[in-house]
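Novice: 3D, please:
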Amino acid sequence: MTDNLKKTPLNEWHRNAGANMADFGGFDMPLWYDSGVKNEHIAVLKSAGMFDTSHMDCIRVQGKDAPALLDFCFTRQTRDLLSGRCVYGAFLDDQGYCIDDAIVYKFSELRFMVCVNAGMGAMVTRHLTLHSGGKSIEIINLSEQLAKLDVQGKNALKIVSGLIRDKEDIFGKMPYFSFKGDLDPDAPNGVKLMDGTPVIVSRSGYTGEFGFEIFISPDKVEKLWCDLLDAGAPYGLMPCGLGARDSLRAGACLPLSHQDIGNFPFINHPWEFALPFKAGTRQFTKTFLGAESLINLEQPSFTYAFAGDSLRKVGPGHASRVLTAQGQDIGRVLTCATDMGIFWHEDRIVSINTPNLPPDVKIKGLACGFVMVNQPLDMGTRLTLAEGKRKIGVRLVADIRPDRTARLAIKNFQ
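Specialist: Okay, the predicted model is just below:
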């Protein structure tokens, strides 16, 4: 029943727009609109799409002991992070299992914001409080006090910048995983919309493509959403649901918390950049919660990205098994989605955005995602994914959708 689900401030807009709604993380969220998942996915790759991400939770962590607490509880180094930068990592328990992945934003030497997944604000707040040891730290769960939307795709800058004051100063230099602004209207380096509303604009996202995440007061988000749709109309900006968000993030080789990472050791996976390994070793550069357990695993598992031979897919979960060429069952499917913007060409994956793509190459889409297996495997290994009688052929790959735009310099989009 939707009456038992939480709602974002944009819920009424989604329903009036005819969105197909479903329960996601306890929220009534749009899966897709009349345009359909395929068109929403392609819109982000070719131009721009916009997502309601107000189901995400945020936590403020500040005080003189805040850097030490985050460095112990979070897998990434935050103490040396520059103000105005953000970083992806995970909160682990003492077994090295992932409680939740997150992005930490550094506003100043002693003030941080942590963005976690839907419904995880209270849990991560408790986790941080438990390990704070009564030190000089203020930990405040900001759940439902912030709204967020994402504009993703190569035309995101053209769409967003028209609604921002002093856009030349704000967007003149903005590296990947940096942010500007503050929700405090009196902040000295604030970012404001044309009507004076304070926002935080982060050059990040969950699609692998260039774009922004925008934090704003919940009572202001619907106006911003509608203003962005108007500004994006000449560029074909399309509202997108969680279906396209899932297929885009899978093709970008990004994990879904509590599915690809979760109640199992946070290691031996495509996201080991989120662990502080010493260069060329399997040792860590710092002490953090769960580190010892990760180093001393007795029965390790291994997570790999894969791409299918076609767009046919299987369902994720324990019922979908991973089989070797000899038919041996070695694991399970974590994610299996269809990235409609990729295809095999001359034994490599190409995408809609691959430069100099021959005109006769037809991008038909490929199944892709992640498997967890009980043994190390080489890249290129052929496997079969089986869900009952349904079987698809896949191969392990180091990356999935090539020529993603997220990391390109902002000057490429001005």
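Novice: C-alpha only now, for contacts and for neighbours.
Specialist: OK.
Novice: next up, the contacts around residue 246.
Specialist: residue 337 (C-alpha atoms under 8 Å, 6 or more residues apart in numbering).
Novice: does it count as helix, strand or coil?
Specialist: Secondary structure, DSSP: H, G, I helix; E, B strand; the rest coil: residue 246 is helix.
Novice: and it, how far from residue 112?
Specialist: For residue 246, the distance to residue 112 equals 28 Å [C-alpha to C-alpha, to the nearest Å].
Novice: go on, residue 67?
Specialist: 8 Å.
Novice: before we move on, what about residue 302?
Specialist: Distance from residue 302 to residue 112, counting by C-alpha to C-alpha: 33 Å.
Novice: list the buried ones in the host helix or strand of residue 14?
Specialist: Element membership for residue 14, per DSSP states H and E: helix 11-16. Across helix 11-16, burial judged by 16 or more other C-alpha atoms under 10 Å covers 11, 14.
Novice: how about residues contacting that helix?
Specialist: 21, 28-30, 222.
Novice: which ones among the residues you listed map onto strands?
Specialist: Using DSSP state E, the subset of these located in strands is 21, 28-30.
Novice: so which of those residues is the closest to residue 157?
Specialist: The closest of the ones in strands among the contacts of helix 11-16 to residue 157 turns out to be residue 30 (C-alpha to C-alpha; 24.3 Å).
Novice: and for that closest one, the neighbour number?
Specialist: By the criterion of other C-alpha atoms under 10 Å, residue 30 has 24 neighbours.
Novice: which residue, other than its chain neighbours, is closest to it?
Specialist: Closest residue in space to residue 30, ignoring its immediate chain neighbours: residue 21 at 4.4 Å, by C-alpha to C-alpha, 6 or more residues apart in numbering.
Novice: and the gap between that neighbour and residue 69?
Specialist: From residue 21 over to residue 69 the distance is 38 Å, taken as C-alpha to C-alpha.
Novice: swap in residue 212?
Specialist: 28 Å.
Novice: next, the second sequence, to be compared with the first:
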Amino acid sequence: MTRLLALLLLVLVSDAVEARSEPPLSALTVVGSPTTIFKAGRDACDGADVPDASARAFRDASGSVALFGMHYRNRAMRGPNLDQLKLDCTIVLDSGEKADPAAYDDRSWITATWTDDGKAVAALVHHEYQANEHEGRCSAKAYLACWYNTVVAASSGDGGRNFTRATPPLVVAGAPFRQEVGQGRQRGFFNPSNIVGDGRWRYVLVGTTGWSTGGNDQSAGVCLFRTDRPSDPTRWRAWTGLGFTAAFPDPYIKQPLLSETCKPLEPFPAPVGAMVRHRGTGAWIAVFMAKAGGRFAESGFYWTTSRDLLTWDQPRLLLAGSTLYDDPCTAKGDLIAYPSILDPTATGRNFDDVGDSALLTYVTLRREGCTVTSDRDLLRRPLSIKVWP
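Specialist: Coordinates of the predicted model:
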């Protein structure tokens, strides 16, 4: 997934847009030095243990914390709270690396979770079908030219100790065509944000590369999905600009005659690392990474704020640094990626709310010349948060 994020910006970034001048709804400030949560060379169970997604956490039925955000051999960090986490070497969801694209079991990352009781856990999984790794499945040989991505569902009945896929697989968001169609570019939905709650509804932001099918063309960007029941993956629907009505089901079960589309939200140039709700004001805060250019003066992590999850204010720089979207040959220092925001005092079991302080969690990746290595750390830094009513 690291290679994917490093290159997808070429697909997702739209033409430069002039910065809007409205005043900010919020102010986020990094107020402390970084602390290491996980160091691959010190804390890994095996070579597959590197942080490779934004951190997601929930409290299980006992009150202990489970945190996800590792590689496609999915393990969890566990502990009594966010301050005392240690990697559990038990694999909770493995990747089968199967050649059949209809199985949705090639390489899978747990990228979003939701639980109401700490026992039954619904998960959204970033699934990559890497056709270049399966003989005869792709007309090209390059990773991204053969990359076909789908958001699928998994579930746990034991507080995230084990996750299973349904049979047949349950697709939450998939391209309206099969993997052999449109090879030569990235295709599909990918990298869900965390899931957040608002009354009876649950929301998630999902990236898409977009597509052209000769009918309804899907624009690239980030779409907002909603459900009233995360335990039923078939109930997720995306915002179309008029309502939450777009569904993106499994094309291996039924290929639609005319595909539905979702409306990407501004100002996101690429997947959202996390979104949380400020307890004092009810405003939403989202954090993401961006490359310098257009409305983004510097590379780094940015935040934006919303009252309704649909209209977001002008993004502002939170932490400057070369990201996975930058050329590693010209980057300065370690790269930064996969931002998230977690409040140890969150009132919700799923850490989808924050007060006036929280933790920015993110990954640093070492470079060797022009090569991004698997030597990486998961860090956190304290944040001060102010939101105007």
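Novice: any idea what the TM-score is?
Specialist: The TM-score (TM-score structural alignment, normalised by the length of the second structure) is 0.27; 183 aligned residues with a C-alpha RMSD of 7.3 Å.
Novice: now the element after the lengthiest helix in the second structure, going C-ward?
Specialist: Counting residues, the longest helix in the second structure under DSSP state H turns out to be helix 2-12. Going down the chain from helix 2-12 of the second structure, the next helix or strand is strand 26-30, by DSSP H and E.
Novice: in that next one, what counts as buried?
Specialist: Of all the residues in strand 26-30 of the second structure, those buried under the rule 16+ other C-alpha under 10 Å are 26-28, 30.
Novice: can you tell me what sits against it?
Specialist: So strand 26-30 of the second structure is contacted by 303-305, 318-319, 360, 381-388 (C-alpha under 8 Å, 6+ apart).
Novice: how does it look with 10 Å?
Specialist: Residues from elsewhere that reach strand 26-30 of the second structure, judged by C-alpha atoms under 10 Å, 6 or more residues apart in numbering: 278, 283-285, 302-306, 313, 316-319, 356-360, 381-389.
Novice: can you say which of those are buried?
Specialist: 278, 283-285, 302-306, 313, 316-319, 357-360, 381-387.
Novice: give me the subset of these lying in strands.
Specialist: Per DSSP E, those map to strands at 278, 284-285, 302-306, 316-319, 357-360, 381-387.
Novice: need the distance between the two termini of stretch 31-50 of the first structure.
Specialist: 13 Å.
Novice: before we move on, what about stretch 112-123 of the first structure?
Specialist: End-to-end distance for stretch 112-123 of the first structure: 18 Å, by C-alpha to C-alpha.
Novice: and if you look at stretch 147-160 of the first structure?
Specialist: Start-to-end, stretch 147-160 of the first structure (C-alpha to C-alpha) is 16 Å.
Novice: do stretch 369-385 of the first structure as well
Specialist: Taking C-alpha to C-alpha as the measure, stretch 369-385 of the first structure stretches 11 Å from start to finish.
Novice: cool, and stretch 290-300 of the second structure?
Specialist: For stretch 290-300 of the second structure, the first-to-last residue distance is 6 Å (C-alpha to C-alpha).
Novice: for stretch 27-43 of the second structure, same thing?
Specialist: Taking C-alpha to C-alpha, the first and last residues of stretch 27-43 of the second structure lie 34 Å apart.
Novice: over to stretch 43-56 of the second structure?
Specialist: End-to-end distance for stretch 43-56 of the second structure, by C-alpha to C-alpha: 18 Å.
Novice: how about stretch 357-376 of the second structure?
Specialist: From its first residue to its last, stretch 357-376 of the second structure covers 26 Å (C-alpha to C-alpha).
Novice: what residues sit buried inside it?
Specialist: Of the residues in stretch 357-376 of the second structure, 357-367, 372, 374, 376 count as buried by neighbour count, 16+ other C-alpha under 10 Å.
Novice: could I get those as TSV with distance to residue 222 of the second structure?
Specialist: Shown next, in TSV, are these (distance: C-alpha to C-alpha, whole Å):
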residue	distance to residue 222 of the second structure
357	27
358	25
359	24
360	21
361	21
362	20
363	22
364	24
365	25
366	28
367	29
372	26
374	27
376	27
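Novice: quick check: residue 52 of the first structure touching residue 216?
Specialist: No. Look at residue 52 of the first structure against residue 216 with C-alpha atoms under 10 Å: they stay out of range, at 11.9 Å.
Novice: more crowded one of the two?
Specialist: The residue with more neighbours, out of residue 52 of the first structure and residue 216, is residue 52; 26 against 21, by other C-alpha under 10 Å.
Novice: distance check, the more buried one against residue 28 of the first structure.
Specialist: 11 Å.
Novice: which strand or helix spans residue 204 of the second structure?
Specialist: For residue 204 of the second structure, the host element (DSSP H and E) is strand 201-208.
Novice: what packs against that strand?
Specialist: With contacts defined as 3 or more C-alpha pairs under 10 Å, 6 or more residues apart in numbering; DSSP states H and E, strand 201-208 of the second structure has these neighbours: helix 2-12, strand 147-156, strand 187-190, strand 196-198, strand 221-227, strand 237-239, strand 272-278.
Novice: buried stuff in the helix or strand encompassing residue 112 of the first structure?
Specialist: According to DSSP H and E, residue 112 of the first structure maps onto strand 111-116. The neighbour-count check on strand 111-116 of the first structure (16+ other C-alpha under 10 Å) flags 111-116 as buried.
Novice: okay, the residues you listed in TSV with distance to residue 227 of the first structure next?
Specialist: Written out in TSV, the entries for these read as follows (distance: C-alpha to C-alpha, whole Å):
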residue	distance to residue 227 of the first structure
111	31
112	29
113	26
114	27
115	25
116	27
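Novice: can you tell me which of the residues you listed lies nearest to residue 230 of the first structure?
Specialist: residue 115 (28.0 Å).
Novice: check the gap between the closest one and residue 37 of the first structure for me.
Specialist: According to C-alpha to C-alpha, residue 115 of the first structure stands 26 Å off from residue 37 of the first structure.
Novice: quick revisit: max pairwise distance over the contacts of helix 11-16 of the first structure: which two?
Specialist: Using C-alpha to C-alpha, the contacts of helix 11-16 of the first structure span at most 17.8 Å, a distance reached by 21 and 222.
Novice: isn't residue 161 of the first structure right up against residue 191?
Specialist: No. With contact defined as C-alpha under 10 Å, residue 161 of the first structure does not count as touching residue 191 (11.2 Å).
Novice: more neighbours: which of the two?
Specialist: Set side by side, residue 161 of the first structure and residue 191 show more neighbours around residue 191, with 25 against 18, by other C-alpha under 10 Å.
Novice: and the more buried one, how far is that from residue 52 of the first structure?
Specialist: Distance, residue 191 of the first structure to residue 52 of the first structure, by C-alpha to C-alpha: 20 Å.
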